[in-house]
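Participant: Give me coordinates for this.
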Amino acid sequence: MAKLLLQIFTWWNGQTIGTRFFTWRKGTKVGEDEFGNVYYEGPKTTWGEPRRWVIYNGYAEASAIPPGWHGWMHYRTNTPPSKENYVARDWQKPHRANPTGGPNAYRPAGSLAVPGERPRVTGDYDAWTPGN
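Facilitator: Here you go, the predicted structure:
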C-alpha cells in the first residue's frame, strides 16, 4: 500500500502511477544498467524518433545514468548498450553521486559551513559606497 501511495503522490521515488500505466501499455524494455535503472522505448514522437525513458531504481537522479545509456537516451546513438559490447572510453568517468548539501560538498573558505575568513577581493573591483 505504501508503494502505491508513493507512486501516486511523488515523482522522485522511481515511477509515478501514470508512468507505470504508460510503460505497461506502450513501453518496450530495452535494457538495464548496473545501478538497476530500467530503460524503455515507446511509440514515435512528433519528430519521428521513438520515445525513450528511464525508470530509476530508487531516488530519481539524472546523473545516475552511465555514459553509454546517456548517449542512447539523448539520441546520439540508436544502439543501446544492452545490444552491443559497450566499453566506456578512458575519459568517461564512473558515476559519482551529486555531493551538493552533503558532507562532501564544496565549501570555500569563509562560507558559513567552514570557519575562517573570506579572502579579500583583489584586482579591479571597487566596492560601491553611497555618495560617490
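Participant: contacts, neighbours, all on C-alpha from now
Facilitator: Fine.
Participant: Contacts only, for residue 54.
Facilitator: 37-40 (C-alpha atoms under 8 Å, 6 or more residues apart in numbering).
Participant: Same question for residue 37.
Facilitator: With C-alpha under 8 Å, 6+ apart, residue 37 has these contacts: 54-57, 65.
Participant: I'd like the distance from it to residue 70, if you could.
Facilitator: Using C-alpha to C-alpha, to the nearest Å, residue 37 is found at 12 Å from residue 70.
Participant: still on that earlier bit, and the contacts of residue 54 as TSV, adding secondary structure?
Facilitator: Shown next, in TSV, are the contacts of residue 54 (DSSP: H, G, I helix; E, B strand; the rest coil):
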residue	secondary structure
37	coil
38	strand
39	strand
40	strand
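Participant: which one of those residues is nearest residue 118?
Facilitator: residue 37 (42.0 Å; C-alpha to C-alpha).
Participant: max-length helix in this protein?
Facilitator: The single longest helix within the chain, with elements called by DSSP state H, is helix 17-26.
Participant: I have a second one here; can you model it like the first so I can compare?
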Amino acid sequence: MKTFITQFFTWWNGQTLGTRFFTWRKGIFVGQDEFGNKYYRAVVPPLGERRWVIYNGYAEASAIPTGWHGWMHHTVDVPPSDETYKAPEWTLPHRANPTGTPAAYRPKGSTAGKTRRDKTTGDYEAWTPGS
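Facilitator: Take a look at the predicted model:
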C-alpha cells in the first residue's frame, strides 16, 4: 500500500503510476547500471524511439553513469549493456553531483567555504552611484 501511495503522489521517488503503466505496456528492458537504475526503450509512432530510466530510489539525473547518459540522449546507439559497447579509455568512473553536500566545490572566498579570499592589491576601484 505504501508503494502505491508513493507512486501515486510523488514523481521524485522511483516511478509514477503513469510511468509504470507505460513501461508495462510498451517498455523494452535494455539494461541496468551498477547503481540499480533500470533503462527502457520503446518505439512510439510518430515520435520515434523513446528512452527512459527508472531510478533506484531518489530521481537524480547526475546518478546516471556516462555510458548510459550517452545512450539516453541518443548520442550513441549501443547501450552499455550490449556486448559490443566499448567505453572510451578516457572515461572516468561515475561520481554523483556533490552540489549541496559537504563535498561540493567551494572556491576561495566563498561564504560557504573555510578559506578566505586574499585582500585586494589596490587595482580594484569600487563603484559608487553617481560617479
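Participant: circling back to that earlier point, list the buried residues in the longest helix of structure 1.
Facilitator: Neighbour counts over helix 17-26 of structure 1 (16 or more other C-alpha atoms under 10 Å) mark 17, 19, 23 as buried.
Participant: how far out from the middle of the chain is the helix or strand following that helix?
Facilitator: Counting by DSSP states H and E, the element after helix 17-26 of structure 1 in chain order, helix or strand, is strand 28-32. Centroid separation for strand 28-32 of structure 1 versus its chain: 18 Å, with C-alpha atoms, centre = their mean, to the nearest Å.
Participant: relative orientation of the longest helix of structure 1 and strand 28-32 in degrees?
Facilitator: Between helix 17-26 of structure 1 and strand 28-32, the angle comes out at 110 degrees (axes from the mean of the first three to the mean of the last three C-alpha atoms, to 10 degrees).
Participant: any idea which helix or strand carries residue 119 of structure 2?
Facilitator: Counting by DSSP H and E, residue 119 of structure 2 is found in no helix or strand.
Participant: can you tell me how far it sits from residue 34 of structure 2?
Facilitator: 46 Å.
Participant: Which of those two has more residues huddled nearby?
Facilitator: Using other C-alpha atoms under 10 Å as the criterion, residue 119 of structure 2 and residue 34 rank with residue 34 on top: 9 against 6.
Participant: Does the more buried one fall in a helix, a strand, or a coil region?
Facilitator: coil.
Participant: mind listing what it touches?
Facilitator: Taking C-alpha under 8 Å, 6+ apart as the definition, residue 34 of structure 2 has no contacts.
Participant: what do you get for the one 4 residues further on?
Facilitator: The contact partners of residue 38 of structure 2, taken as C-alpha under 8 Å, 6+ apart, are 29-32, 53-56.
Participant: Leaving out sequence neighbours, find the closest residue to it.
Facilitator: Distances taken as C-alpha to C-alpha, 6 or more residues apart in numbering put residue 32 closest to residue 38 of structure 2, at 4.5 Å, once the chain neighbours are dropped.
Participant: Nice, that's everything, thank you.
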